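Student: output the structure for:
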Amino acid sequence: MRTSFLFLFFLGKSILGFAQEPTQMHFYKIQDQSFEAVKAIAQKENKMIFMDVYTVWCGPCKLMDKNTFSDPKVAEKFNAEFVAYKVNAEDLAGRALAQEYKVYAYPTYLFFSPEGALINRLEGVFPPKNLMEEADYTKGLLAKSK
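Tutor: You can find the predicted model right below:
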């Protein structure tokens, strides 16, 4: 009897957990993909690039991961409309990108066209709603530039 109960409990939990699993924001990471590879993906998918430049010691960066990037609405929007790229500014390749784009504060967010032209930059902590509004604003900037 106890075995049957445990089996049904874990079966139900796994089914419910699978059905209700929250959407996660998908980031390519600089450790796995070069910026050139990310640009190629963005061009192929015709999406803008959202680059999160962070450091491992940065408290506000951790807040963004915990509160904003984990928000299901943010994840849904950014997964559909952007190719997201996470860059550790203390890695060798990350340091080069941070220098190239003059990133001196963390977190910094850079928005690029699918071809890799810088369109907008933001710094600091953004609640989910504000980040989504900034993303829409930036998409508007890109549309005006064409």
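
Student: please make it C-alpha for all contacts and neighbour counts, starting now.
Tutor: OK.

Student: assign a three-state SS to the residue nearest the centre of the chain, would you?
Tutor: The chain has residue 84 as the residue nearest its centroid, 4.3 Å off, counting by Cα atoms, centre = their mean. For residue 84, the assignment made with DSSP: H, G, I helix; E, B strand; the rest coil gives strand.

Student: please apply the same query to residue 51.
Tutor: strand.

Student: from residue 110, how far out is it?
Tutor: Per Cα to Cα, to the nearest Å, residue 51 is found 5 Å from residue 110.

Student: these two: which is more packed in?
Tutor: residue 51 (22 against 19; other Cα atoms under 10 Å).

Student: now do that one against residue 121, distance only.
Tutor: Residue 51 sits 9 Å away from residue 121, going by Cα to Cα.

Student: what's the neighbour count on residue 120?
Tutor: With other Cα under 10 Å as criterion, residue 120 counts 18.

Student: for residue 114, same thing?
Tutor: The number of residues packed near residue 114 is 23, by other Cα under 10 Å.

Student: can you check residue 128 too?
Tutor: Residue 128 has 18 nearby residues by other Cα under 10 Å.

Student: still on that earlier bit, which residues do residue 51 and residue 121 both contact?
Tutor: Jointly contacting residue 51 and residue 121 under the rule Cα atoms under 8 Å, 6 or more residues apart in numbering are 109, 110, 111.

Student: beyond the helix or strand containing the last one, next helix or strand please.
Tutor: This points to residue 111. Assigned by DSSP states H and E, residue 111 belongs to strand 108-112. Downstream of strand 108-112, the next assigned helix or strand under DSSP H and E is strand 118-123.

Student: sequence B follows; please return its structure for comparison with A:
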Amino acid sequence: MQNNLKIFICFFFLFIFFKGSSQQINWISFNELEKVQKNNPKNVLIDIYTNWCGPCKLMDKNTFGNADIIRIINENYYAVKFNGEGNETVKFMDRIFTNPNYDSSRSQKRNSSHELTRYLGVNAYPSTLFFDSSMNYISPIRGYLNPKQIEIYLTLFKDDTYKTLKTQDDFDNFMKNFQSQVKG
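Tutor: As a prediction, this is how the structure comes out:
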């Protein structure tokens, strides 16, 4: 009996250890973003999702769960996850945004768009938005992105590389020479 208890305790702690050691993206809120951006400016990635969006859930699992993508994002970006139809009050760019038409009875279904979602011009979910370290809007990327697809944008926008691409030929050359480091 005592051996069984020891075995159970060992497995319990192993489970806790391995579960706790899994890597995750360091998601922060918009309110936290304002604080950290003042102290240590970095580029920003914003994942705009909804509760009912199947591709959003797949992107969470497959893309934002990929160890290489997690590493790239955590090293180079502040990452914000935002429900585009939620009821959170958000301060962003010195403005307050709410969702005055939010219906709590529809929290797991389509709801009204958040004011911030409309302000950012988001009309599809998921949408991944990129800002530079001065909070200048770089680009929205609409739709599901697998790890290799998002890696291109993460690489392009993590520094000023995107500013050197002035023409379609420049972008095509970037894509031709891009070598993915992502596994999976």
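
Student: what TM-score do we get after superposing?
Tutor: The TM-score (TM-score structural alignment, normalised by the length of structure 1) is 0.80; 139 aligned residues with a Cα RMSD of 2.4 Å.

Student: quick one: the helices in structure 1?
Tutor: 2-19, 35-45, 59-63, 72-81, 92-100, 128-145 (DSSP state H).

Student: out of the ones you listed, which gets nearest to residue 116 of structure 1?
Tutor: helix 35-45 (6.1 Å; Cα to Cα).

Student: show the contacting residues for the nearest residue to residue 76 of structure 2 once chain neighbours are set aside.
Tutor: Closest residue to residue 76 of structure 2 apart from its sequence neighbours, by Cα to Cα, 6 or more residues apart in numbering: residue 158 at 6.1 Å. Residue 158 of structure 2 makes contact with 43, 76, 77, 132, according to Cα under 8 Å, 6+ apart.

Student: what about the counterpart of the first one in structure 1, neighbour count?
Tutor: In structure 1, the position corresponding to residue 43 of structure 2 is occupied by residue 48, as judged by TM-score structural alignment. For residue 48 of structure 1, the count of nearby residues is 28 (other Cα under 10 Å).

Student: check contacts around residue 48 of structure 1.
Tutor: Residue 48 of structure 1 touches 42, 81, 82, 83, 111, 112, 113, 114, 139, counting by Cα under 8 Å, 6+ apart.

Student: adding distance to residue 16 of structure 1, write those residues out as JSON lines.
Tutor: Output for the contacts of residue 48 of structure 1, formatted as JSON lines (distance: Cα to Cα, whole Å):
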{"residue": "42", "distance to residue 16 of structure 1": "34"}
{"residue": "81", "distance to residue 16 of structure 1": "28"}
{"residue": "82", "distance to residue 16 of structure 1": "29"}
{"residue": "83", "distance to residue 16 of structure 1": "29"}
{"residue": "111", "distance to residue 16 of structure 1": "36"}
{"residue": "112", "distance to residue 16 of structure 1": "38"}
{"residue": "113", "distance to residue 16 of structure 1": "39"}
{"residue": "114", "distance to residue 16 of structure 1": "37"}
{"residue": "139", "distance to residue 16 of structure 1": "36"}
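
Student: shared with structure 2, which of those?
Tutor: Comparing the contacts of residue 48 of structure 1 with structure 2 on both residues aligned by TM-score structural alignment, their matches' Cα atoms under 8 Å, the contacts found in both are 81, 82, 83, 111, 112, 113, 114, 139.

Student: in a markdown table, list those residues along with distance to residue 5 of structure 1.
Tutor: Converted to a markdown table, these look like this (distance: Cα to Cα, whole Å):
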| residue | distance to residue 5 of structure 1 |
| --- | --- |
| 81 | 44 |
| 82 | 44 |
| 83 | 44 |
| 111 | 51 |
| 112 | 53 |
| 113 | 54 |
| 114 | 53 |
| 139 | 52 |
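
Student: widest-spaced pair of these?
Tutor: Distance extremes for those: the farthest pair is 83 and 139 at 13.0 Å, using Cα to Cα.

Student: mind checking which of the contacts of residue 158 of structure 2 are buried?
Tutor: The neighbour count (16 or more other Cα atoms under 10 Å) marks 43, 76, 77, 132 as buried among the contacts of residue 158 of structure 2.

Student: closest one of these to residue 95 of structure 2?
Tutor: residue 132 (18.7 Å).

Student: and the closest one, what's its match in structure 1?
Tutor: Checking TM-score structural alignment: residue 132 of structure 2 goes with residue 113.

Student: contacting residues around its match?
Tutor: Contacts of residue 113 of structure 1 by Cα under 8 Å, 6+ apart are 47, 48, 49, 119, 142.
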